[in-house]
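Asker: this is the structure alone, sequence omitted:
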């Protein structure tokens, strides 16, 4: 009888420990997915721009707001709808 109680308690404790380890692993993974390297992504996006500093500044603002930069040096904005939807006060696209 005592052995079965000990077995049940140890099984419950191990399941609880596995639950906490899994939760910690998921939160660490989600934290790394939330932040991208905006500087690196914008340097790559703006490398062919005629005004690279201006392009990188606008791209950095958009990247921080959307946490996304479309691939390539131009276009592909369907891969990042938030990035594509940002506009200037004049209604022109804000993000390069």
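Answerer: Perfect, thanks for sending it. Because the structure is predicted, anything quoted here is derived from the model rather than measured.
Asker: from now on I want contacts and neighbour counts done on CA atoms only, so please keep to that.
Answerer: Fine.
Asker: how far does the strand or helix carrying residue 33 sit from its chain's centre?
Answerer: With secondary structure defined by DSSP states H and E, residue 33 is part of helix 2-34. Centroid separation for helix 2-34 versus its chain: 26 Å, with C-alpha atoms, centre = their mean, to the nearest Å.
Asker: ok, second structure coming up, stack it against the first:
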């Protein structure tokens, strides 16, 4: 009987933490679907020297900005959010 009650308590803690995560999520922040970003960043980073790094940062920028400029270089005016993201050194964060 004791093991059943311990199991129920643990199960209720797990379920309550799961629902709490959804209740406290910031609904004002929306992100682009990962598949969309993967395909657009694949094109954007096609000619990159360090492709894995390009894909990583392009993916982060795409998720937050919901857009990726066309082509493999430049055209950042198409997506101002993507263009204006800066790293800690003041350089463009997005490839």
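Answerer: Structure received. Since this is a predicted model, take the numbers as computed values, not measurements.
Asker: TM-score of the superposed pair?
Answerer: The TM-score (TM-score structural alignment, normalised by the length of the second structure) is 0.64; 63 aligned residues with a C-alpha RMSD of 1.2 Å.
Asker: before we move on, the earlier item: in the helix or strand following the helix holding residue 33 of the first structure, what's buried?
Answerer: Reading on from helix 2-34 of the first structure to the C-terminus, the next helix or strand found by DSSP H and E is helix 38-45. By neighbour count on 16 or more other C-alpha atoms under 10 Å, the buried set for helix 38-45 of the first structure is 38, 41, 42, 43, 45.
Asker: and for helix 38-45 of the first structure, what's in contact with it?
Answerer: The contact list for helix 38-45 of the first structure (C-alpha atoms under 8 Å, 6 or more residues apart in numbering) reads 55-56, 59-60, 63-64, 67-74, 96.
Asker: same thing but at 10 Å, please
Answerer: For helix 38-45 of the first structure, contacts defined as C-alpha atoms under 10 Å, 6 or more residues apart in numbering pick out 49, 52-53, 55-64, 67-75, 96.
Asker: one more: stretch 57-66 of the first structure?
Answerer: 35-43, 45-46, 52-54, 56, 67-70, 80-87, 94-96.
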